[in-house]
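J.: need a structure here:
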Amino acid sequence: MSKEIIPAGQSISIAVLFISGSSLFMGASGESGNISWIALLLAILLAVPLMLVYSRLHVLFPGKDLYDMLIAVFGAVLGRMLSCLYIWYALHLGSLVLRNFGEFSKTVALTATPMIAPMLVIGLLCVWVVGAGMEVLGRSSKFLLLFSLMVIVFIELLSVPKYEYHHLKPLLDSGWGLVLRDTAGSFTFPFAEIVIFLGAFNVLPAKGSARRVLLSGTLIAGMIIIVVTLRNLLVLGPDILSSLYFPSYVAVSRINIGDFLTRIEGSSAIIFVTALFIKASLCLYVTCNGVSKVFKLKSYRSVVLQMGLIMVYLSGFIYKDIMEMQYFAYHIYKVYALPFQVVIPVMLWITAEILSRRKSSKSI
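T.: Sure, this is the predicted structure:
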């Protein structure tokens, strides 16, 4: 089977849609109210050094993905054990994304339809595109990102008459405590979730493409999330914003241009579906890639259907209701995801640097 290579432009599109993903509709962690956008800025600043660590791993291990790195640095036994942890994390994250869409459909869009139906449709679509290959996912993401940006700009322009700028005041009235708490939440969800992309580093071109992809993806997605968060805050206000499960849908539903252009929240729902489709597809690919590496299969394609159905099935019972979903996303997830996003990658990077310097000194 020929090796799949995705150009940097398509990889950036995947990274942007992956990071923005669920945050476009669920919003970022928002306990700080009218200064949640400051927490987002701080989270982006924290994410930049982490992206440099991830990109350094690509330089140290060109042409290898996360599972190859773990096995090469920590050995066959410990490396495969850590790989199994990342297989679980990718599978779990994909299930969380599908459940976000299921709860959205049940709460807002398709209230009379069983929640498993829309999740199964998206899950099977992810199975199809991952089975077709990462090159198909890359080309699809480039088109979907262009479409999403056009819709976002259009909606933002229409929302300007609804802006209430007094919602931004008073600034920092509750102190820095809530801001720092929201910074930690926004750092882990969604920015540091791009650690999943390390499981697909084998499809990136060599020579520094990872740094361009990760930094560009983080900055572009961060700008999109900040713009959407500010729009929701200016339209709805901090009190209403904190009480909603899907604030973006409600904010867009308030657009009314001369009683002619109304009820356009369906267009924003399309953006949500496209972003979560790319995010769930990448999670599925990384899961299947990890299974093929740990169990030494010839191709990841042989387990795409099985892992996709497991992902859909897991998303069906992972939460009891939407309140538990939101509590996990904003309170538990920041602790649960930190070892996968920061601790293990930093340990991998430090160990790889030590081994690389020892190898170079011996060669000298």
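
J.: Please make it C-alpha for all contacts and neighbour counts, starting now.
T.: Noted.

J.: so where do the strands sit in the chain?
T.: Using DSSP state E, the strands of the chain run over 256-257, 261-262.

J.: Run through who's touching the last one.
T.: Among residues not part of strand 261-262, those counted as contacts by CA atoms under 8 Å, 6 or more residues apart in numbering are 253, 254, 255, 256.

J.: Contacts only, for the first one.
T.: With contacts defined as CA under 8 Å, 6+ apart, the neighbours of residue 253 are 262, 263, 264, 265.

J.: Kindly provide the distance from it to residue 266.
T.: Residue 253 is 9 Å from residue 266, where distance means CA to CA, to the nearest Å.

J.: Repeat that for the last one.
T.: Taking CA to CA as the criterion, residue 256 is separated from residue 266 by 14 Å.

J.: The two: who's more crowded?
T.: Higher neighbour count among residue 256 and residue 266: residue 256, with 16 against 13, using other CA atoms under 10 Å.

J.: I figured residue 82 was touching residue 68, is that so?
T.: No: taking contacts as CA atoms under 8 Å, residue 82 lies outside contact range of residue 68: 11.1 Å.

J.: Pick out whichever of the two has more residues nearby.
T.: residue 68 (21 against 17).

J.: so what's that one up against?
T.: Residue 68 neighbours (CA under 8 Å, 6+ apart): residue 293.

J.: mind putting the contacts of strand 261-262 in JSON lines, distance to residue 169 included?
T.: Shown next, in JSON lines, are those (distance: CA to CA, whole Å):
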{"residue": "253", "distance to residue 169": "24"}
{"residue": "254", "distance to residue 169": "22"}
{"residue": "255", "distance to residue 169": "23"}
{"residue": "256", "distance to residue 169": "25"}
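
J.: one more to line up against the first:
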Amino acid sequence: MTNLSNHQLFTLMFIFEVGSTTLFALGINAKQDAWIVILIALLIGLVFVWIYTELQNAFPDKNYAEIIISILGKSFGIPLILFYILDCLWHTARNLREFGELINLTTLPETPLWIILSLFLSVSVYTLLKGVETLARASEIIFPILIIFMLSIYILIYISGDVDFKKLAPVLGNGIKPILQTLPSVVMFPFGEIFIFLMYWHYSNDKSSVRKTTAKAVLYSGMLLCFSLIIDITVLGPKFTSIATIPFVETLRLINIGNIITNIDTIGIIIIFFGGFFKMSIYLYAIITMLTTIFKLKTYKLTLILFSIFLLWFSVAFEPSYAYHIWMFPFDVHYFTIIYSNIFPLLLLMIYWIKKKRAKL
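T.: The predicted structure is shown next:
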């Protein structure tokens, strides 16, 4: 039986939330007020944490696929789970492609993309073949390294003298409208994505603390992302932050302390790599668990290997370039993923409440 401690769940969720978000300037369409977007989205995200954990509390020993079938029955539940698998495939392929492109752009420009993706995916598959507990233990090791790296980077950026807080002014200079327009995408990415842990919370060895642990992970990661974006804007300015390929890396490249401490963007790439690895692995394990749940498959390892081969092909074939990948992001958020991460869980909870109330009559 798989058992995860509160600390293991916390570190998994924290690293997952940071994940690929450092590749993007979240809410930057609101310009210098993007940090306000993150804070509001964080508060809304905590409301959805309550919704997700309420579903889990109703079925403490079941994963999300089993919860869906329990609420909707097999006739409606299995088709919905298949759509969830497609959604998670989309996320996993995009995450894999993101970090392949990152390595290709920054460190290995001459290496074929498919080789980078193969190596990256192989590490994930090897870890998952050992079980989700191995992934959780790895997150406990990586978590303090991630925090130390991030804190060190913030200190070095401040010491280098490139931070100018005047770039955050004027607050609400363009009114509230840009914030409201940008808000839905940030609510979903990254905070709404925490719904995927409905596939993991039933492994907790202290189910009464799942909600508290999840809320802490979302809150702390949200604060970190908000601070990181403030640093990007105060160093690069809102205009350059919005057009930079990877704002976080561009910020690190400006660090120069006495011509001694320079070119530390490699640390930023390592941070992004860690986040990407765990985010992709968490989605990948969720997909395999969904497949084995609805099709009653006994061969977890074979399913994982075969699906990973398909995932590699899909991530290479579907997107012709990184520019196309970025272009697809608004469509991904507004017309696709938000339905799965925010709308469906709420509807499922409402249906469960209605069925529970009728059963008492």
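
J.: Please state their TM-score.
T.: Here the superposed chains carry a TM-score of 0.96, computed using TM-score structural alignment, normalised by the length of the second structure; 359 aligned residues with a CA RMSD of 1.4 Å.

J.: Including distance to residue 237 of the first structure, could the contacts of residue 253 of the first structure go into a markdown table?
T.: As requested, the contacts of residue 253 of the first structure are exported to a markdown table (distance: CA to CA, whole Å):
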| residue | distance to residue 237 of the first structure |
| --- | --- |
| 262 | 20 |
| 263 | 20 |
| 264 | 20 |
| 265 | 18 |
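
J.: For those residues, give me a markdown table that also has distance to residue 30 of the first structure and neighbour count.
T.: Formatted as a markdown table, the contacts of residue 253 of the first structure follow (distance: CA to CA, whole Å; neighbours: other CA atoms under 10 Å):
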| residue | distance to residue 30 of the first structure | neighbour count |
| --- | --- | --- |
| 262 | 27 | 13 |
| 263 | 26 | 13 |
| 264 | 25 | 15 |
| 265 | 22 | 17 |
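
J.: Am I right that residue 134 of the first structure is in contact with residue 7?
T.: No: checked against CA under 8 Å, the pair residue 134 of the first structure and residue 7 is beyond contact range at 10.9 Å.

J.: Between these two, tell me which one has more neighbours.
T.: residue 134 (20 against 15).

J.: residues in contact with the more buried one?
T.: Here residue 134 of the first structure is in contact with 4, 6, 203, 285 (CA under 8 Å, 6+ apart).

J.: For it, what is the corresponding residue in the second structure?
T.: Per TM-score structural alignment, the equivalent position to residue 134 of the first structure in the second structure is residue 132.

J.: repeat for residue 7 of the first structure
T.: Per TM-score structural alignment, residue 7 of the first structure is aligned with residue 5.

J.: these two touch, right, its match and residue 205?
T.: Yes: in this structure, residue 5 of the second structure is within contact of residue 205 by CA under 8 Å, at 5.8 Å.

J.: Now residue 289 of the first structure. Nearest residue, chain neighbours left out?
T.: residue 300 (5.1 Å; CA to CA, 6 or more residues apart in numbering).

J.: What number of residues are in the vicinity of the one you found?
T.: For residue 300 of the first structure, using other CA under 10 Å, the count is 20.

J.: coming back round to it: keep only the contacts of residue 134 of the first structure that stay in contact in the second structure.
T.: Retained in the second structure (both residues aligned by TM-score structural alignment, their matches' CA atoms under 8 Å) from the contacts of residue 134 of the first structure: 4, 285.

J.: and the two most separated of the contacts of residue 134 of the first structure?
T.: 6 and 285 (13.9 Å; CA to CA).

J.: between these two, who's got more neighbours?
T.: residue 285 (31 against 19).

J.: Alignment lookup: residue 26 of the second structure to the first structure.
T.: So, by TM-score structural alignment, residue 26 of the second structure is matched to residue 28.

J.: wait, isn't its match in contact with residue 186?
T.: Yes: with contacts counted by CA under 8 Å, residue 28 of the first structure reaches residue 186, the gap being 6.0 Å.

J.: intersection of neighbour lists for these two?
T.: residue 40.

J.: who touches residue 17 of the second structure in this structure?
T.: 190, 191, 193, 194, 218, 221, 222, 279.

J.: Give the aligned equivalent of it in the first structure.
T.: So residue 17 of the second structure corresponds to residue 19, using TM-score structural alignment.

J.: What separation is there between its match and residue 110 of the first structure?
T.: 26 Å.

J.: cool, residue 125 of the first structure as well?
T.: 19 Å.

J.: Can you check which part of the first structure stretch 63-77 of the second structure sits on?
T.: Mapped onto the first structure using TM-score structural alignment, stretch 63-77 of the second structure covers residues 65-79.

J.: Since that was my last question, I'll sign off now.
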